[in-house]
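[1] generate a structure from the sequence data that follows.
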Amino acid sequence: MKIPLLEKRDYDAVVVGSGPNGLAAAIAMQQKGLSVLLIEGKETIGGGMRTAELTLPGFKHDICSAIHPLAISSPFFNTLPLANHGLEFIHSPIVAAHPFDDGTAAVLHNSLSQTAESLGADAAGYNKLFRPLSANWEDLLPDVLSSLKWPQHPLQFAQFGLKALPSAKFIADKYFKTEKAKGLFAGMAAHSMQALDQPLTPAVAMVLMLSGHHKGWPMIAGGSQNLANALARYFLSLGGKIETGQVITALDQLPSAHAILFDTGPQQLMQIAGHKLSAFYKWQLKRYKYGLGVFKVDWALDDVIPFTASDCREAATVHLGGTFAEIAFAEKAAAFGKAVDRPFVLLAQQSQFDKSRAPQGKHTAWGYCHVPFGNTKDMTEVIENQIERSAPGFRERVIGRHTFNALQMQDYNANYIGGDINGGLQNISQLFTRPALRSSPYRTSAKGIYICSASTPPGGGVHGMCGYYAAKRAMKDVFKIAD
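    Below you'll find the model as predicted:
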């Protein structure tokens, strides 16, 4: 969506960066009657929500985010009339699939009961792990995606926390007996981008699986860019202003404003506003840790991916990596700086269910594996080998490829330091220090300057909650506006 350049003038607030959190922050403030300018360095808005013809003409590829369980579940996005501004979610018949070498697949269905039943001997364990949380998920999710404030439902949150705090390995061994259930859980926990023997790794798995049971894992019709476009259209309809193609390197480039919110990582914040920040705060930001990077491949295909397991053909998301032990080995190796020959691969096949993504009769696919921070090794062959394990003949259908290594991901989006698409390591040591230990993680040491990116709680994902909470903090501090 092309947005015209606007004249500079005074604003109540300026937001730098138009990812999901920048857009959420801008909307939240504009809704309260403030005048807000949103500035984006690239010619198109969206941050990680961009779509482009990366391989061949007519093939639309999501550059970063592709499947959106947190967008459809977001406590803030759910309050917005985005359907009126062109947003359409598309669901695949099966939420996600996880194939094994024997030609079978474990499956996440929208129905919790159906998922449990499909796991056979582990049906009881699956129900024991998820059913108590699922019964209260609509109330619990806002606490899970919170700003680390006291939960509104403390007993339910404690129930979630007790299961989320140990390692994914501990939870898998406690609740499951079969490789099928353990493998399914491993693929979900691997979204944490950490070794699966680390604390808190079950949290991401549980959020994703419970979200799947409630609102599914949809894609955005026409590409993830259309989620950004819908958010922008709504913001503009409220009277907000957007400038694109404006790379900000110093505060004096910005118009006068009472509050400035940065949808950037700590490093960019220091580069732009470092002279305003205290030495201690900058010391904290410099200690902020980043996690694994990603190597990503987009494919143009002349036919669908020929998965052996039929369930995989019905799922927009497919997790490739085999057993829990295989996935755990690959993730731990990456965490210790080694790129492996059999990585965990997260694959999306949007054109199976959204025909607008490719020319008639053709298809797209999207996939990445985790690699050591900043790694530049070409992982195309090993990723395609993992696909071939479950879909023999896949390579014969490839008619175009595009790749990003970890540093190329950083070059594309400066928030992805070292290829870390989560905006920083989401481990237990940074749970309360994201990006610095402060009374509010969104306040910087400079009056009127805030950070609202995925480097703040609740962290990575297309949910907008980091921006929403940062906007609430800024409105309360600067404008004395409270809920």
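[2] please count neighbours and contacts with C-alpha atoms only from this point.
    Noted.
[3] show me where the stretch 351-483 of the chain has its strands.
    Ranges of strands within the stretch 351-483 of the chain are 363-371, 398-404, 449-451, based on DSSP state E, counting those that start in this stretch.
[4] most tightly surrounded among those?
    Comparing the strands of the stretch 351-483 of the chain by mean neighbour count (mean count of other C-alpha atoms under 10 Å), strand 363-371 ranks first with a mean of 27.
[5] so when I look at residue 14, I'm seeing a strand, right?
    Yes. Counting by DSSP: H, G, I helix; E, B strand; the rest coil, residue 14 is part of a strand.
[6] just give the number of residues close to it.
    27 (other C-alpha atoms under 10 Å).
[7] now do the same contact list for it.
    Listed by C-alpha atoms under 8 Å, 6 or more residues apart in numbering, the contact partners of residue 14 are 26, 36, 37, 38, 39, 254, 255, 257, 259, 260, 261.
[8] swap the cut-off to 7 Å and go again
    Residues counted as contacts of residue 14 (C-alpha atoms under 7 Å, 6 or more residues apart in numbering) are 36, 37, 38, 257, 259, 260, 261.
[9] please give the structure of this sequence too, so both can be compared:
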Amino acid sequence: MPHSTVDAVVIGAGPNGLVAANALGDADWDVVLVEAQDDVGGAVRSAEVTAPGYVNDLFSAFYPLAAASPIIRDLHLEQHGLAWRQAPDVLSHVLDDGRAAVLRRDPADTAAGLDAEAAGDGEAWLEMYDGWQRVRDPLLDALFTPFPPVAAGARMLRRLGASGGLDFARLAVLPVRRLAEERFRGQGAGLLLTGNALHSDVPPDAAGSGVFGWLLAMLGQDVGFPVPEGGAGRLAQALRARAESLGVEVRTGAEVTEVTTSADRATGVRMADGTSIAARHAVLADVAAPALYSRLLARHRLPAKLLRDLERFHWDNPTIKLNWALERPVPWTAREAAGSGTVHLGVDDHGFVDFAADLSTRRDPERPFLLFGQMTTSDPTRSPEGTESAWAYTHVPHGDWSGERLDRHVERMEQAVERVAPGFRDIQLARHVQSPGSLEAMDANLVDGAVNAGTSALHQQLIFRPVPGLGRPETPVEGLYLAGASAHPGGGVHGACGWNAARAALAHQGRTGRMRRALASTAWARLT
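    Purely as a prediction, here's the structure:
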């Protein structure tokens, strides 16, 4: 069988795999990046799936974490074709009665809107933003480093002091509804925080949901919710172009069926076509943890406790996504939503709890919470002038989402939009439905349509991710590293999972010095 040997093989060309390949390439390693799909990007891809001239993001679409990530920023992807675009406003939450809460680009403008609803809420919002600015850099560094984040955590504590550190620790476990109740009098701030919290799968009354809502809302005030000009796929293509400029070989349409091992050490990969690639130093897997341990390592003897823990691996909820080509802008009742890239809709503050309860009890939500993307509003290149390329997604319970059940829920989703934008159905030129099964078919890491490679709840974060006792990219197999979103810090397009895996591989070989010199004064220097 044909056989080749390189320093490292990276499995999977999602954003984490692409970042890992770039990091290894910066250290002058000979790297092959293999991807089962015909194009790179994983859940960062775009295509014309509705109508000619309408670019639709197939999975993720808005990238505050990428814009804030020191890892992504210091790759200087603008030199490889990436340009960011922003909508006039970041986000709106629209209610069925025509009211809306708006997160605007300028925190002072957001505060003014909140204060108009409830005096004092504007000042409380700005106080929250001031607190964010105080911890921003060390917090982001802590989020994006392997657990425990000793250096970044120490810097953060120095800024906060003992009392401030305790307050932040409380925020980290506070439910988002309680956070809103403690800080604000009106409904608007709570809608913004809770809607952002539900970008994860953590219920609004659950511990830890507050920090998710706070983080995304503050990132929205800080870097906005930017999109790549021309489609999400442009971000992946820029990562690929940079990697290839370093000599990384990218092979698409190349499925890995096995990680080969010898004497408890990873030695390479075997491909579906029967070929093999040997790895001198490392194999990095941008795949879901269950797929790595149960499928790619099926012939390798693994610790019994690890296998038992994997049986308890908790997936996040499936996703249904609709894509539309619209002949004109969305006719929102709340006109404030017209300039927002992201719009939350379908529920009020109590409806969040009902929606989360439906998911927890595996009932089909009668009133789903929707995240709606106005992509042409964010980036005018996405569709012809005067039109809109749009999408919406919602989470659903695990189960069979096909046939009549899928059709009924698509109807509920469109009804939710129609309630806040009467006439929405009349302006549709085309619609494309992505079920949980079709999402997984397009990206094997999106198992049953779960987009975060495992729940974001506290019981599967930090040292519990992907199973208790790990929390780092290293695996029980020497030279094999988990580089996907099942590893800490989890889902989102920030590149940290791939970056951490590359750092671990380089450190094991004593090659981190070369990478530090290549990336002096960058994320590598700060995060080490």
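[10] TM-score for these two?
    With the length set by TM-score structural alignment, normalised by the length of the first structure, the two chains reach a TM-score of 0.94; 477 aligned residues with a C-alpha RMSD of 1.8 Å.
[11] the strands of the stretch 351-483 of the first structure into a markdown table, with extra columns for distance to residue 51 of the first structure?
    Shown next, in a markdown table, are these (distance: least, C-alpha to C-alpha, whole Å):
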| stretch | distance to residue 51 of the first structure |
| --- | --- |
| strand 363-371 | 12 |
| strand 398-404 | 13 |
| strand 449-451 | 26 |
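[12] of all the ones you listed, which lies closest to residue 164 of the first structure?
    The closest of these to residue 164 of the first structure is strand 363-371. By C-alpha to C-alpha, the value is 21.8 Å.
[13] the closest one aligns to what range in the second structure?
    Aligned by TM-score structural alignment, strand 363-371 of the first structure falls on residues 388-396 of the second structure.
[14] try stretch 89-103 of the first structure
    Going by TM-score structural alignment: stretch 89-103 of the first structure matches residues 84-98.
[15] centre of the chain to that stretch, how far?
    From the chain centre to the centre of stretch 84-98 of the second structure is a distance of 19 Å (C-alpha atoms, centre = their mean, to the nearest Å).
[16] what's it in contact with?
    Contact with stretch 84-98 of the second structure is made by 100-105, 191-192, 220, 224-229, 333-334, 337, 339-345, 347-348, 377-379, 419-420, as judged by C-alpha under 7 Å, 6+ apart.
[17] which ones among those map onto strands?
    Mapping the contacts of stretch 84-98 of the second structure onto strands (DSSP state E) picks out 100-104, 227-228, 340-345.
[18] show me which of these is closest to residue 249 of the second structure.
    The shortest approach to residue 249 of the second structure among these belongs to residue 228, at 24.1 Å (C-alpha to C-alpha).
[19] how about that closest one: what's its closest non-neighbour residue?
    Nearest non-adjacent residue to residue 228 of the second structure, counting by C-alpha to C-alpha, 6 or more residues apart in numbering: residue 84, 4.7 Å away.
[20] check residue 475 of the second structure too.
    residue 481 (5.8 Å).
[21] any idea what that neighbour aligns with in the first structure?
    In the first structure, residue 481 of the second structure lines up with residue 450, judged by TM-score structural alignment.
[22] got it, and residue 20 of the second structure?
    Checking TM-score structural alignment: residue 20 of the second structure goes with residue 25.
[23] residue 463 is in contact with that match, correct?
    No. Judged on C-alpha atoms under 7 Å, residue 25 of the first structure makes no contact with residue 463 at a distance of 11.6 Å.
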